[in-house]
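Undergrad: can't give you the sequence, but here's the structure:
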């Protein structure tokens, strides 16, 4: 079990949240999903606005999931390709609504400050997230191009989908505006997810570096040194469990809908010989965007698990502990190992599939082949006189 912390309460202010989120803290304020207002009146109002926005993103799903063609037709695949990621947009709205309402950023930063105070040697470089802020802003540009390109192309042609029927102006404007909004909130949502995951990974990795150094200097058998590492490890795992409780709302659902959309995107490539070149490029760019977004969601929890495995290896591959005659040292050593092995720090997709390097590698093999399987089914239908 994770032990309760006995650390003193450290001073904390909103500057820590600003350091972690950077400009995205201000972007969040105007997202219409920020429910962090401190006064009761403002809190009720922002929550009502947030609920309305969540409902709108849910309504968007029904519009995009409408299909105008037979199964295995181009319009069927197109609706699935853009429709399932629409569920992901709904998930992003729920995440931002819940995260701000529960004060995730400020609570996480308080725990982060506690962990930083336990470092053996101060390392201010680990606390600088400016490069990540810049990268997040840069990567939001191609994400914007991907989300807006297909709807603008089809809007000009009087449709929502290239293979679908003509739609009224109101429906097209609704999807155009909500696409822009989904780009905005999904960018913020992913940025917060990445920043917090990065903070976790940095702390665990730095913990490993200092633990390895103490091991090499043979100071771990000093009970004072070992207890500090023990307490720090406990705080890191507490912070990880706390963060995962919220971040899993994105990491546990977004990959499922994005990757299923990707399966249908691969299926759409079988129609490229009859599709305009420009629209083929747009579809290909959207597939690339989905792949990169899925990778950005999956890599941080995979990296965290590898860092925790490294912690376990550093402790286990230490024969001196097995031979120690000090019962307190050995007991503390065993607690640290048992804590790592018994506490589940995984983020799981739909509370079932843990996001690890193994499952990530399996997905990179299975997902493309599901798309090719759909192509084979379509070709079989056509070969037997059917239509697709």
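TA: Structure received. All values reported here derive from a predicted model rather than from experimental measurement.
Undergrad: can we go C-alpha only for contacts and neighbour counts from here?
TA: Fine.
Undergrad: and the strands in the stretch 1-150 of the chain, which stretches?
TA: Using DSSP state E, counting those that start in this stretch, no strands are assigned anywhere in the stretch 1-150 of the chain.
Undergrad: all helices for it, in order.
TA: Secondary structure of the stretch 1-150 of the chain (DSSP state H, counting those that start in this stretch): helices located at 14-21, 24-29, 40-64, 74-101, 104-116, 130-156.
Undergrad: buried residues in the strand or helix carrying residue 288, which are they?
TA: Per DSSP states H and E, residue 288 falls inside helix 277-316. By neighbour count with 16 or more other CA atoms under 10 Å, helix 277-316 contains the buried residues 279-280, 282-291, 293-294, 296-308, 310-312, 314-315.
Undergrad: output the contacting helices and strands for the longest helix seen in the chain.
TA: The longest helix of the chain (DSSP state H) is helix 169-216. Using 3 or more CA pairs under 8 Å, 6 or more residues apart in numbering; DSSP states H and E as the contact criterion, the secondary-structure elements in contact with helix 169-216 are helix 14-21, helix 24-29, helix 40-64, helix 74-101, helix 104-116, helix 130-156, helix 223-251, helix 277-316.
Undergrad: okay, now the one to match up with it:
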């Protein structure tokens, strides 16, 4: 249970906890979506005026992101035309940005990260051996920044390229100066929002995967040393496993606000992004290269949105494999030891701690691989359909 004092934690992490976010505690303030003053005001530790101001700014940012998304989607032309597919690519990824905006606003206003860190700190105390490297997320944050740079370059290049042509989409119409001048700045804000949201989501997921993986390592070591047949040892591992799964389920309650919908918009966008490649003859080479990088960035988004959650599930399932491969329990004299063993195996195999995308399919390695194979292949199918229509005398609009 979380004490009232722990519930009053602001969004910034306390020193006794793991430094999970690092510089992202600053980038989230730059997005305008930091509603931690609301959380502080709700618990009597901050000004209500600051809370209202933070919420107002966040709502304005979300409205701006909605405007960006609907502007792209409103520019789509005839079905299967380049204008149609280009608008879908940018429009659906803009809706993805809207989801990220809601997530950042909700996670900060409800102190989700401090609550998570409190539970994580409890699990760290249950480790048999301390491991400082396990709690160092600096390397992960560096990777997050490195992988966000191509996304920034892609968003910036396409926005500036179109602005130089007085457009927001290359295939679209000429728009007023105030509009095409605004979109490069909105592209930077979209990068800031999406990269911060994804970094927070991935870091939480990987921190859970690390903790469960380390649990499995210590479980394997105890099995090799023939210690699992000791009643106190197996009970300690069983309690720790239960707390780990509870942590995953609790975290999924707020992580699903991203994972339930955001990957869907990425899937919609990647289909159109692949279809865009069939219009290489009518698109300038620099912009076509930009579209290729945009497609690659969306694939990266899909992988990072689903792979960490799948890794968590893999580590939960791995516990049962370790236990079933151990030969200690066949000759266990204490029936309580075998009972604890059976509980741990059943818990590992039966506990459904997955996040469900649009409540349709749970994210695990199998579903992740199926989705990454099936959905992008819809793009080539559209390309084949376009070619077939052209061969049979139908004029596909460009």
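TA: Sure thing, it's come through. Owing to the predicted nature of the structure, the values given are computational and were not obtained by experimental measurement.
Undergrad: which stretch among the helices and strands packed on helix 169-216 of structure 1 is buried most, on average?
TA: The highest average neighbour count among those, using mean count of other CA atoms under 10 Å, belongs to helix 74-101 at a mean of 24.
Undergrad: tilt between it and helix 169-216?
TA: Using axes from the mean of the first three to the mean of the last three CA atoms, to 10 degrees, the direction of helix 74-101 of structure 1 lies 60 degrees away from that of helix 169-216.
Undergrad: what do we get in structure 1 for residue 55 of structure 2?
TA: In the superposition onto structure 1, residue 55 of structure 2 corresponds to residue 47 when matched by TM-score structural alignment.
Undergrad: what is the burial count for the closest residue to that match other than its chain neighbours?
TA: For residue 47 of structure 1, ignoring the flanking residues on the chain, the nearest one in space by CA to CA, 6 or more residues apart in numbering is residue 35 at 5.6 Å. For residue 35 of structure 1, the count of nearby residues is 25 (other CA atoms under 10 Å).
Undergrad: list the contacts of residue 35 of structure 1.
TA: Contact criterion CA atoms under 8 Å, 6 or more residues apart in numbering gives 43, 46-47, 50, 97, 100-101 as the residues in contact with residue 35 of structure 1.
Undergrad: quick one on the thing from earlier: any idea how far the helix or strand just after the helix holding residue 288 of structure 1 is from the middle of the chain?
TA: Tracing the chain C-terminally past helix 277-316 of structure 1 and defining elements by DSSP H and E, one meets helix 319-323 next. In terms of CA atoms, centre = their mean, to the nearest Å, the centre of helix 319-323 of structure 1 is set 40 Å apart from its chain centre.
Undergrad: average distance between helix 319-323 of structure 1 and structure 2?
TA: With mean CA distance after the TM-score superposition for structure 1, helix 319-323 of structure 1 departs from structure 2 by a mean of 3.4 Å once superposed.
Undergrad: distance to residue 217 of structure 1 for the helices and strands packed on helix 169-216 of structure 1 - can I get that in a markdown table?
TA: Below are these laid out as a markdown table (distance: least, CA to CA, whole Å):
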| stretch | distance to residue 217 of structure 1 |
| --- | --- |
| helix 14-21 | 33 |
| helix 24-29 | 42 |
| helix 40-64 | 53 |
| helix 74-101 | 42 |
| helix 104-116 | 22 |
| helix 130-156 | 33 |
| helix 223-251 | 12 |
| helix 277-316 | 13 |
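Undergrad: closest one to residue 123 of structure 1 among these?
TA: When those are compared for distance to residue 123 of structure 1 using CA to CA, the nearest one is helix 104-116, at 8.8 Å.
Undergrad: so where is the closest one in structure 2?
TA: If you align by TM-score structural alignment, helix 104-116 of structure 1 falls on residues 112-124 of structure 2.
Undergrad: mean deviation (superposed) between the matching stretch and structure 1, please.
TA: Stretch 112-124 of structure 2 versus its aligned partner: 0.6 Å mean (mean CA distance after the TM-score superposition for structure 1).
Undergrad: so how far is that stretch off the chain centroid?
TA: The gap between the average C-alpha position of stretch 112-124 of structure 2 and the chain average comes to 19 Å, counting by CA atoms, centre = their mean.
Undergrad: what range in structure 2 matches the helix holding residue 288 of structure 1?
TA: Counting by TM-score structural alignment, helix 277-316 of structure 1 falls onto residues 285-324 of structure 2.
Undergrad: give me the nearest residue to the residue positioned nearest the centre of structure 1, chain neighbours excluded.
TA: Within structure 1, one residue has its C-alpha closest to the average C-alpha position: by CA atoms, centre = their mean, that is residue 297, at 3.5 Å. The shortest distance from residue 297 of structure 1 to any residue other than its chain neighbours is 5.9 Å, reached at residue 251 (CA to CA, 6+ apart).
Undergrad: on that earlier part again, ok, the contacts of residue 35 of structure 1 in structure 2: which stay?
TA: With the contact criterion set to both residues aligned by TM-score structural alignment, their matches' CA atoms under 8 Å, the contacts of residue 35 of structure 1 that also touch in structure 2 are 43, 46-47, 50, 97, 100-101.
Undergrad: count of neighbours near the aligned partner of residue 198 of structure 2 in structure 1?
TA: Counting by TM-score structural alignment, residue 198 of structure 2 lines up with residue 190 in structure 1. Other residues near residue 190 of structure 1 come to 19 when the count uses other CA under 10 Å.
Undergrad: I'd say residue 190 of structure 1 and residue 297 touch.
TA: Yes. Under the contact definition of CA atoms under 8 Å, residue 190 of structure 1 touches residue 297, with a separation of 7.3 Å.
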